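K.L.:
predicted structure and sequence below. I'll ask about it afterward.
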Amino acid sequence: MTATPANQSGADQSGADQASPTERLIITVNAGSSSLKFGVVRMSDMVEIGRAEVEMIGTLKGPSANGRGVHLDDIGNPPEGLADHAGLTAWALGRITDIVHHLGEVVAVGHRVVHGGASFSAPVLIDDAVIEALGRLTALAPNHQPHNLSGIAATRQLWPDLPQVACFDTAFHRTQPRLAQLMPIPRELSDDGILRYGFHGLSYTHIASVLPDYAGDRADGRVIVAHLGHGASLCGMQGRRSVATTMGFTALDGLMMGKRAGSIDPGVVLHLIRDRGMSAAEVDRMLNARSGLLGVSGISADMRVLEASDDPKAEEAMALFAYRAAREAGSIAVALGGLDVLVFTAGIGRHSAQMRARIADYLAFLGAEIDPAANAAHGPVISAPDSRVLVLALDTDEEAVIARETARLVFA
């Protein structure tokens, strides 16, 4: 029977039954700190037939929705007053199934879950024990984990018996050697799970899966993938497995980001609390929501806005973003023992030719040389013909990874 929200009318259900769908569909749910992304994937060929996004959750403007793909173009906007992730997830899933019920049967839902801790090294079917374990990790990803869990809860309420799968941003990095996961803190804290976990694993999983199509045998060599978006990190791969990454215990570590500071001297945190009287919550907000591109520029967290600005503070923010990314890339290259392939992906990495050129210029000593025309055309190959390092600009697709892993677990 076609999966139908519990609050959908009997008349609607009758219409779904009369449609007698034969296609099996998977819905993917990707809950961010202020957005929700949904995909509908046809299992027969694993093609995404539609995508919808609810944006600006928790803003003064209120959330708005948009669809992509012919089947979700008319998803509409949420009812006024609906402003939390759980309610918006339930609303969006209901609207999506209303739209696609005649196309097939929703047979499973896959979720992006930011933090899987040390226990989850691969996607898992969700049950009560998994939900309880993920709840204990909320403090490690406070801006994302609660929303991931609220999406799972909303899906359960709509479809209590429908299989759900959790796909973890941390899982890809569990192949890292122990030294890459350790921090120089007392051993008992490391033994208690305070480790470098890394994030953006679904994005890196996708890039690893498609890399041979663009890099051939070099895909299994020394690769740095730069996931540069509102959140940003680097991952060093060998054999298309994670060796080192810039994010650590939380998604606040590493690169300068849209609103997050990335790595800073921990003494700054102590100074702000001890000498400037800031509370832990105030420092948390500063580092997570008032720093990065927004904080340095005082203008915007959006790279497109900064690139269009002639304000010198915008230029300084972009220059610092590139400098910090290149410095971290040099660190990753040390862990790899060199560099064969450099991949740019995510919103900034895929679409900002200017930022790619800035970062690659710093990495010329490693053999990375960009072809200006190819870079302006956004690739996928953007390196010069005589560049020792192959440089690529590739799309990432976290939803495709979620759908694939959900199908594998539910129907294997």
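P.N.:
Arrived safely. Numbers count the residues shown, from 1 in each chain.
K.L.:
from now on I want contacts and neighbour counts done on CA atoms only, so please keep to that.
P.N.:
Will do.
K.L.:
would you map the helices across the stretch 251-400 of the chain?
P.N.:
Under the criterion DSSP state H, counting those that start in this stretch, the stretch 251-400 of the chain contains helices at 266-274, 280-289, 292-297, 303-307, 312-336, 346-351, 353-362, 372-376, 398-411.
K.L.:
put this next to the previous one:
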Amino acid sequence: MKNILVINSGSSSLKFQLIQMPSEKVLASGLVERIGLDGAKIHYKTEDSTTSRELEIPDHGAALKKVTDLLMNKESGVIETSEDIDAIGHRVVHGGNTFSKTIVIDEEVKKAVKNLFSLAPLHNPHNLKGIEVAEKLFPNATQVAVFDTAFHSTIPSKAKQYAIPTEFYKDNHIQVYGFHGTSHKYVSEQAVKYLKKEHSRIISIHLGNGCSITAVKDGKSVDHSLGFGPVNGLIMGTRSGDIDQSVIFYMVEHLGYSTREVSDILHHKSGMYGLTGYSDLRDIQQKAAEGDKQCQLALNMNAYRIKKYIGAYAAAMNGLDAIVFTAGIGENSDVIRELVCEDMEYLGIEIDSEKNSQRSRDLRTISTENSKVKILVIPTNEELEIAKQVEELVDGN
């Protein structure tokens, strides 16, 4: 048995799970939120207890130290010393062209992650900080980096290159990298197991505050909606998704916005928030149900964008066996799933409204018996996927 601690460091949060492998038993899990801000909180859960309390947590180092203290606490802890942790899996958002697989962390890896800060300025710096702190707190544990972009390294050149001068690709590495790879890998593998098909064509739809959609053929990512950065593709909570580049030039050249201001608008003030004034889909669905025309339009725009990608990816793979809804919205919003799947009979997609309205934390089918394409809802588990990859790597060394 191996105890693997999975750490996901965000800009002001730190999620963690301590998983015993290969049994996949979660010994402890939790979240530290509002790091460096007023009202910081730590949530901690074990099989026997659940606690939440407000603390002063100035930085990620202090956050991970609090987590360590809880894990080794005499009353609520699940380990005795830091040496009980065999390995630590760190989610790193961007691996660029440097990393296409999970890797044991050394000084060269840390240097490379730092060199990629410009590609993921909101994530990679915090990911690296989590690594550095964990090395000090768990000096005997094997530190492993699992990259969100790695799953998409199989995307072929015809799909990953942009039609701009080739030197930008060769010299500056401007291309489709893709994100949410750990989530897409996990749910697509679960779908393959469910389908029991030697060859499979699956569309994985990750819908949260950030959204993306992936074409997965025979277990490999062959196309993906997020590209060089995390703002294009589907309509998201505050991000615009696909937009005509001319709009950006117009905003700068004729409306007087700076490029930094335009970037801020597209990342933080657009998407569902820009359309409705709300970024939480639950609020938008409630307002739409009450008759708010703008919220109704936003929901229809959101679903329409997803439909277009489903059509494109079905064409790219020359067919479709299943579509998978996952992540917070994908797993919980029967409204979005219904809007996406209605009027898709031409592609063999038929949703069962009664099945769709039911709630479950397990893999479930929400398509009709006659539907040629399976419609699946599969809860994502990025932490377990990271633990699996860490275990496989450590056992192989």
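P.N.:
Looks like it arrived, so ask away. Predicted model, so just to flag it, every value in this text is computed and none were measured.
K.L.:
if we can go back for a sec, for Val124 of the first structure, which of the helices of the stretch 251-400 of the first structure is the nearest?
P.N.:
Among the helices of the stretch 251-400 of the first structure, the nearest to Val124 of the first structure by C-alpha to C-alpha is helix 398-411 (7.3 Å).
K.L.:
which residues in the second structure does the closest one align to?
P.N.:
Taking TM-score structural alignment as the measure, the second structure aligns residues 382-395 with helix 398-411 of the first structure.
K.L.:
what distance separates the matching stretch from the middle of the whole chain?
P.N.:
Centroid displacement of stretch 382-395 of the second structure relative to its chain, using C-alpha atoms, centre = their mean, to the nearest Å, is 16 Å.
K.L.:
hmm, back to that, want to throw the helices of the stretch 251-400 of the first structure into TSV with distance to Gly198 of the first structure and mean neighbour count?
P.N.:
Compiled in TSV, the helices of the stretch 251-400 of the first structure are given as follows (distance: least, C-alpha to C-alpha, whole Å; neighbours: other C-alpha atoms under 10 Å):
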stretch	distance to Gly198 of the first structure	mean neighbour count
helix 266-274	19	13
helix 280-289	17	15
helix 292-297	19	23
helix 303-307	23	16
helix 312-336	13	19
helix 346-351	16	22
helix 353-362	21	20
helix 372-376	29	17
helix 398-411	16	20
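K.L.:
what about Phe16 of the second structure, how many residues nearby?
P.N.:
When counting by other C-alpha atoms under 10 Å, one arrives at 21 neighbours for Phe16 of the second structure.
K.L.:
what's it aligned with over in the first structure?
P.N.:
Per TM-score structural alignment, Phe16 of the second structure is aligned with Phe38.
K.L.:
average offset of the helix or strand hosting its match relative to the second structure?
P.N.:
Per DSSP states H and E: Phe38 of the first structure is located in strand 36-42. The superposed strand 36-42 of the first structure is, by mean C-alpha distance after the TM-score superposition for the first structure, a mean 0.8 Å from where its aligned residues fall in the second structure.
K.L.:
kindly calculate the angle that that strand makes with helix 398-411.
P.N.:
Strand 36-42 of the first structure runs at 60 degrees relative to helix 398-411, counting by axes from the mean of the first three to the mean of the last three C-alpha atoms, to 10 degrees.
K.L.:
that older thread, list the contacts for the match of Phe16 of the second structure?
P.N.:
Listed by C-alpha atoms under 8 Å, 6 or more residues apart in numbering, the contact set of Phe38 of the first structure reads Ile27, Thr28, Val29, Asn30, Arg51, Ala52, Glu53.
K.L.:
change it to 10 Å
P.N.:
Contact analysis of Phe38 of the first structure by C-alpha atoms under 10 Å, 6 or more residues apart in numbering lists 27-31, 50-54, 67, 89, 92-93, 96, 110-111, 399.
K.L.:
count the residues that sit near the aligned residue in the first structure for Asp59 of the second structure.
P.N.:
Matched by TM-score structural alignment, Asp59 of the second structure corresponds to Asp84 in the first structure. Per other C-alpha under 10 Å, the neighbour tally for Asp84 of the first structure reads 14.
K.L.:
do the one 5 residues further on as well
P.N.:
Neighbour count for Thr89 of the first structure, taken as other C-alpha under 10 Å: 24.
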